[in-house]
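S.K.: Provided below for reference: sequence and predicted model.
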Amino acid sequence: HYSRLQAKELGEKFVNHGEVVLVDLAMRYGEPSTQQALEALQKQGMERLLLLPLYPQYSATTSASSFDEVFRVLGTWRNQPELRLVKHYHDNPAYISALRDQVLSAWDKDGRPDFAKGDRLVMSFHGLPKRNLMKGDPYHCECLKTGRLLGESLGLEPGQYLVTFQSRFGKAEWLKPYTAPTIEQLGKEGCQRVDIFCPGFPADCLETLEEIAMEAREIFLEHGGKDYRYIPCLNSNPKWMDALYEIAQAHLSGWSLGQESEEELAQRDRRAELAKSKIA
């Protein structure tokens, strides 16, 4: 839901700025699939393509996997578009500012944790098997940097926030510290309040709403914790939409985004009709 809303609002931002940029959503595992989204854009006469993953932190298992699927689809085309990639934006100031705004909005509503008395902010990122880190995947380092920048932007000391990794399964060692055991330990140590936020998830999903908002809450309360606050993901936060637009704009630099002339519009319509006839 939120991913579709983000794509829609980003497209509207380009329209409001008088720029001709089509924004569409593609799902790596789901619908619309990457192939479906690309074919829809092809029918509209796409000449240039910017890939903007909703993965702020780069990993071969996420961003690169999505890029690979795009390459696979485009590899079957005879007329390929110009192509650019947004590798990551884990330390982009606008992204960090949006994260900060999301946390502060929650604190304005629920009150700021009493860090002097031992309350903690936990930043939980999706986990990966540790072998990815050992092979050179930068994901772990980028998560830590996002956490540090967010903590600093909130005026927190290093001990007042924690960066953890969730969704571990299987027997292999994953990135540590793990979220669930960390939450359990905080409860056992007498931490009264935990606020938890998932900076690496631009939109809430089952992994945040069930695993973090519900299951982790039960763990904390069962082991002595008193107050557990889940801070929603960025979702449709206006500052996040501004950040997405800013990131996209930076990577579209040099490509003409101005309003098309009537002749250019007619040419694009003819290309779209030709593409449709070939696909049909």
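M.R.: Now that the structure is in, tell me what you want to look at.
S.K.: From now on I want contacts and neighbour counts done on CA atoms only, so please keep to that.
M.R.: Noted.
S.K.: residue boundaries of the strands in the stretch 151-280 of the chain?
M.R.: 161-166, 193-197, 227-231 (DSSP state E, counting those that start in this stretch).
S.K.: I'd like these as CSV, with mean neighbour count and distance to Ala40 appended.
M.R.: CSV is the format used below for these (neighbours: other Cα atoms under 10 Å; distance: least, Cα to Cα, whole Å):
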stretch, mean neighbour count, distance to Ala40
strand 161-166, 22, 35
strand 193-197, 24, 35
strand 227-231, 19, 35
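S.K.: Could you give me the buried positions within the host helix or strand of Ala98?
M.R.: Using DSSP states H and E, Ala98 falls within helix 93-110. For helix 93-110, burial by neighbour count (16 or more other Cα atoms under 10 Å) applies to Ala94, Tyr95, Ile96, Ser97, Ala98, Leu99, Arg100, Asp101, Gln102, Val103, Leu104, Ala106.
S.K.: try it against this one:
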Amino acid sequence: MFTDKAAVCPVHASADHPKIPPAKIGVLLANLGTPDGYDYWNMRRYLNEFLSDKRVVDYSAWIWQPLLQGIILTKRPFSSGAAYKSIWNEDAGESPLLTITKAQTAKMRELITETHGDRVMVDFCMRYGNPSTRSKVREMIQAGCQKILFFPLYPQYAGATSATACDQFFRVLMKEKWQPSIRTVPPYFEHTAYIDALAKSVERAYGLVDQKPDVLVASYHGVPQRYLMEGDPYHCQCQKTSRLLKERLGWGDEDIVTTFQSRFGPEEWLKPYTVEEVARQAEKGRKRIAVIAPAFSADCIETLEEINEEIRESFEEAGGEHFTYIPCLNDDDLHMRALTQVVSENLQGWV
């Protein structure tokens, strides 16, 4: 039932016709997701939803689900919960990813309103956890959004990120009586404004250290090597991101190395693995390194805990001396202007 105060009956309709709010356009940002808390049951619910997704783990359910529901979901909520606890935003009672995504949405809403007024509604959802894709699509339709631009916040496309976010969006639309017109934003890894924001974050970080790092490690979230062979473009888009970043900075090939993190399960994933490569760099005499995570639009468990703790530790144990983590672009003004530019380009013809 529509609840918008500006809702009215259509012209020439009978008095008992349902009221319809003024037509709007929705921009729905989507990120991976977050547990509601780091206790055992919140972590178990979140991990169950995440690891049951066939886009994330595509093994046969006959093999995978007994393992997941038994050993994995008995033990992993404890270790994952401890990792989340170490980075949790206790003041807000939420994960850093949720805090940052709220800030990103608020800044984009402000920028979009400056250009398009209140005709365009900006909000965000999570693929796993809350706020759910279903709840936010419902809110947008109730508010009168007859067109929705769906924006997965992943610079590079991968089946386990962009595709599963879109899958969920499409599933939600299947439940709607009146489906809005939709568009999905393609990967933006080679967008000039994004590369420029990425490069300036590197320049800013390098300007804060006494001595320039010997190498920049561009660490991307990993996927199984098999996915590349099956046609997923993620690996190629990551490599191109690093190349464009290197060219924008005016660096040589030896100044940046591309790696992949967050390996899970027994099969081979995209290489080199970040945790091993940083140790190799230290052993080669590169005692000062910086690490950036260009696949993440916002800092999260994989950056704040894995990079800044586990990967840092691997580097230092191998003899590394100075480790610099360059934060994700988060709600940095330059980043938000870049994302808003991507949105504006994809809204052409609608506004």
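M.R.: Structure received. Being a predicted model, the structure only gives us computed values, none of them experimental.
S.K.: coming back round to it: which one of the strands of the stretch 151-280 of structure 1 lies closest to His1 of structure 1?
M.R.: The closest of the strands of the stretch 151-280 of structure 1 to His1 of structure 1 is strand 227-231. By Cα to Cα, the value is 17.9 Å.
S.K.: now that closest one: which residue numbers in structure 2?
M.R.: The aligned range for strand 227-231 of structure 1 in structure 2 is 322-326, by TM-score structural alignment.
S.K.: Residues touching that stretch, excluding its own?
M.R.: For stretch 322-326 of structure 2, contacts defined as Cα atoms under 8 Å, 6 or more residues apart in numbering pick out 201-202, 205, 213, 287-293, 307-308, 312, 315-316.
S.K.: These: which two are farthest apart?
M.R.: The distance between the two most remote of the contacts of stretch 322-326 of structure 2 (Cα to Cα) is 23.7 Å, for Ser201 and Glu316.
S.K.: Could you check stretch 66-86 of structure 1 and say which residues are buried?
M.R.: For stretch 66-86 of structure 1, the neighbour count (16+ other Cα under 10 Å) marks Ser66, Phe67, Val70, Leu74, Leu85, Val86 as buried.
S.K.: Relative to Tyr161 of structure 1, which of the residues you listed is nearest.
M.R.: Nearest to Tyr161 of structure 1 among the buried residues of stretch 66-86 of structure 1: Val86, at 28.5 Å, using Cα to Cα.
S.K.: Counting neighbours, what do you get for whichever residue in structure 2 pairs up with Asn16 of structure 1?
M.R.: Aligned against structure 2 by TM-score structural alignment, Asn16 of structure 1 finds its counterpart in Glu114. Look at Glu114 of structure 2: counted by other Cα atoms under 10 Å, it has 10 neighbours.
S.K.: now for the helix or strand that contains Glu114 of structure 2, which elements pack on it?
M.R.: Glu114 of structure 2 is part of helix 96-116, with elements assigned from DSSP H and E. Helix 96-116 of structure 2 sits against strand 24-34, strand 120-129, helix 333-346, with contacts defined as 3 or more Cα pairs under 8 Å, 6 or more residues apart in numbering; DSSP states H and E.
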